[in-house]
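Trainee: give me a 3D structure for the following:
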Amino acid sequence: MRTVLITGANKGIGFETARQLAALGNFVYLGSRDILSGQKAADQLNASGVNNVAAIQIDVTNINSISKAKAQLDSEVGALDLLINNAGISGAQPQQVADYSMEAIRTLFETNFFGAVQTTQIMLPLLRKSSAPSIINVSSEIGSLTMNMSAERPPNWSNFSTYGCSKTALNGFTVMLANELRSQNIPVNCVTPGYTATDLNQFKGFKTVEEGAKPIVVLAMLTDRTVTGKFFKDGGEIRW
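Mentor: You can find the predicted model right below:
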């Protein structure tokens, strides 16, 4: 049984990803800024017959919180097989980078980029204790530079420009980290759930959470450890 930590797993895509991975036989820690929300999510899964889950408090914007979560994992399981950096915020729209407030930009990056970076750095010692560790960063098509330069780019993407920048940065982190950890046999990849109906977009997405979690779960269950530094969507790869 693999041990998985998913940040932002008390609701939305994170919660559904936890449900699906636990159903496949993994033990999943549901990371949540608020432990009560996390425990409520774990209780909900328990009530549905999914018992191989546990809530863990982790605020990805707070180093002390991440360190406490790492210490708890070290004490309870000793190693981490899979880290899924899922926690993220969308920010208020419209958010064109030409005039979006610097405070709002920093807030988005604090969770979507720096949160993933510092969570990964702090959890790496536990991942290195695993016989087959891996890291997945949950990104977005809006972070794809290729898709943003395409004539098929949806016009409403301009409303999410700053969010897109934070995901582009996350994509860059993924590639650089994948190169750094390649010799240590730690695959690092990105995946986008697609436009999924969650509170991140006021439930306007056209995909269900079950559909949105699918590509994350597929990547999480991948056994080919040579696959690293890639960006996936439902059905295949996305160009950076």
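
Trainee: going forward, measure contacts and count neighbours with C-alpha atoms only.
Mentor: OK.

Trainee: can you give me the strands in the protein?
Mentor: With DSSP state E as the criterion, the chain has strands at 3-6, 27-32, 53-57, 82-85, 134-138, 188-191, 231-233, 236-237.

Trainee: which ones are touching the residue nearest the centre of the chain?
Mentor: When C-alpha atoms, centre = their mean is applied to the chain, the residue found nearest the centroid is Asn86 (2.0 Å). The contact partners of Asn86, taken as C-alpha atoms under 8 Å, 6 or more residues apart in numbering, are 6-9, 14, 137-138.

Trainee: Throw these into CSV and include distance to Ser166 and neighbour count, thanks.
Mentor: Output for the contacts of Asn86, formatted as CSV (distance: C-alpha to C-alpha, whole Å; neighbours: other C-alpha atoms under 10 Å):
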residue, distance to Ser166, neighbour count
Ile6, 19, 24
Thr7, 17, 28
Gly8, 17, 26
Ala9, 20, 30
Gly14, 19, 26
Asn137, 12, 27
Val138, 12, 25
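
Trainee: need the outlier residue of the protein, farthest from its centre.
Mentor: Within the chain, the residue lying farthest from the chain centre (C-alpha atoms, centre = their mean) is Ala151, at 28.2 Å.

Trainee: so how far is Val209 from that one?
Mentor: Distance from Ala151 to Val209, counting by C-alpha to C-alpha, to the nearest Å: 28 Å.

Trainee: tell me the spacing between the residue nearest to the centre of the chain and Met149.
Mentor: With distances taken as C-alpha to C-alpha, Asn86 is found 26 Å from Met149.

Trainee: swap in Leu5?
Mentor: Using C-alpha to C-alpha, one gets 34 Å for the distance from Leu5 to Met149.

Trainee: and what of Ala116?
Mentor: Separation of Ala116 from Met149 (C-alpha to C-alpha): 26 Å.

Trainee: one more, please, to line up against the first structure:
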Amino acid sequence: MTKKIALITGANKGIGFETARLLGEAGMTVLVGARSAALGERAAAALAGDGIDARFVHIDVTDHGTVDAAAAWIEKEHGRLDILVNNAAIAAADASGPGAYTLPSDTSAASVRAAFETNVIGVVAVTAAMLPLLRRSPAGRIVNVSSELGSLERLSDPSSPAHRVNLLPYNASKSALNAVTLAYAKELADGPIKVNAATPGHCATDLNGHTGPRPAAVGAAVIAGAATLGADGPTGVFITDAGPEPW
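Mentor: This next block holds a predicted model:
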């Protein structure tokens, strides 16, 4: 049986790394996407040391040259792509450090632009480049790693924990990412490719100064599950480990 090929962006650490581990342990070839060659090579070597078929792929989602080069390399080496996990993301807050918080009125346009460049435009660029390869898969899967902080229903509900986390760059970019997810899902609904958003929950990662209560491996299981949906699985939904999340 031909092994599935999975590309995970931002896979040198955190949720991305643990997602790569889970997909690799499931018998897939995992392509460890990272903008830093040193960190990406180190992550791929760590996975390979555990018996996983892992290879580093240089990809900076904000550098379209590296995105196109990565797609060309995957085509040459594998001829197709079965799973794309758009995981790379930044918080882009003006304040820094654990627990840092910037009010929307104090947020710079530059930080919002930076968040959208990585969290939204980067996803569009990578998806566009990889879609021809995903179309060659008998059952392509695209997973956009989102957050409860991108759910407009959660953000507007005073009883939701997300309501009090008023981070303009991150929240707005994840809401936009959810819209991007729906756009692709609707376009591809009549074919075998499934496109979903998924949230790992509030995990301890570099993105939040390791303040999250969930281990990255637990959150990654949600992403890996969305990446391995069967033919009867949903498309165009926002997946959590507790069931569908409201948009």
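
Trainee: any idea what the TM-score is?
Mentor: The TM-score (TM-score structural alignment, normalised by the length of structure 1) is 0.96; 238 aligned residues with a C-alpha RMSD of 1.2 Å.

Trainee: can you pull out the helices in structure 2?
Mentor: Assigned by DSSP state H, the helices in structure 2 fall at 14-25, 37-49, 64-78, 109-116, 122-134, 152-155, 168-187, 216-227.

Trainee: what's in contact with the third one?
Mentor: This means helix 64-78 of structure 2. Around helix 64-78 of structure 2, the neighbours that count as contacts under C-alpha under 8 Å, 6+ apart are 5, 57-61, 80-81, 125-126, 129-130, 133.

Trainee: quick one: buried residues of that helix?
Mentor: Residues 66-68, 70-72, 74 are the ones in helix 64-78 of structure 2 that count as buried (16 or more other C-alpha atoms under 10 Å).

Trainee: chain center to it: distance?
Mentor: Taking the mean of its C-alpha atoms, helix 64-78 of structure 2 sits 18 Å from the chain's own mean (C-alpha atoms, centre = their mean, to the nearest Å).

Trainee: read off where that helix ends up in structure 1.
Mentor: Mapping helix 64-78 of structure 2 onto structure 1 (TM-score structural alignment) gives residues 63-77.

Trainee: next one: the fifth one
Mentor: Per TM-score structural alignment, the counterpart of helix 122-134 of structure 2 in structure 1 is residues 115-127.

Trainee: and that stretch, how far from structure 2 on average?
Mentor: Taken over the aligned residues, the distance from stretch 115-127 of structure 1 to structure 2 averages 0.6 Å (mean C-alpha distance after the TM-score superposition for structure 1).

Trainee: tell me how many other residues crowd Ile193 of structure 2.
Mentor: Close neighbours of Ile193 of structure 2, defined as other C-alpha atoms under 10 Å, add up to 24.

Trainee: for it, what is the corresponding residue in structure 1?
Mentor: Matched by TM-score structural alignment, Ile193 of structure 2 corresponds to Ile186 in structure 1.

Trainee: touching, its match and Ile136? I think so.
Mentor: No. Assessed by C-alpha atoms under 8 Å, Ile186 of structure 1 is found out of contact with Ile136, at 10.6 Å.

Trainee: before we move on, back to that, who's more crowded, Ala116 and Met149 of structure 1?
Mentor: Using other C-alpha under 10 Å as the criterion, Ala116 of structure 1 and Met149 rank with Ala116 on top: 25 against 9.

Trainee: what about the closest residue to the more buried one other than its chain neighbours, neighbour count?
Mentor: Here the nearest residue to Ala116 of structure 1 in space, its sequence neighbours aside, is Asn85; by C-alpha to C-alpha, 6 or more residues apart in numbering that works out to 5.7 Å. Using other C-alpha under 10 Å, Asn85 of structure 1 has 27 other residues around it.

Trainee: still on that earlier bit, TSV for the helices of structure 2, including distance to Trp247 of structure 2?
Mentor: Listed next are the helices of structure 2 as TSV, based on distance: least, C-alpha to C-alpha, whole Å:
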stretch	distance to Trp247 of structure 2
helix 14-25	21
helix 37-49	33
helix 64-78	28
helix 109-116	18
helix 122-134	18
helix 152-155	6
helix 168-187	7
helix 216-227	16
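
Trainee: okay, these, which one's buried deepest?
Mentor: Ranked by mean neighbour count, the helices of structure 2 are led by helix 14-25 with a mean of 26 (mean count of other C-alpha atoms under 10 Å).

Trainee: name the residues of stretch 240-247 of structure 2 that are buried.
Mentor: Neighbour-count burial for stretch 240-247 of structure 2 flags 240-241, 245, 247 (criterion: 16+ other C-alpha under 10 Å).
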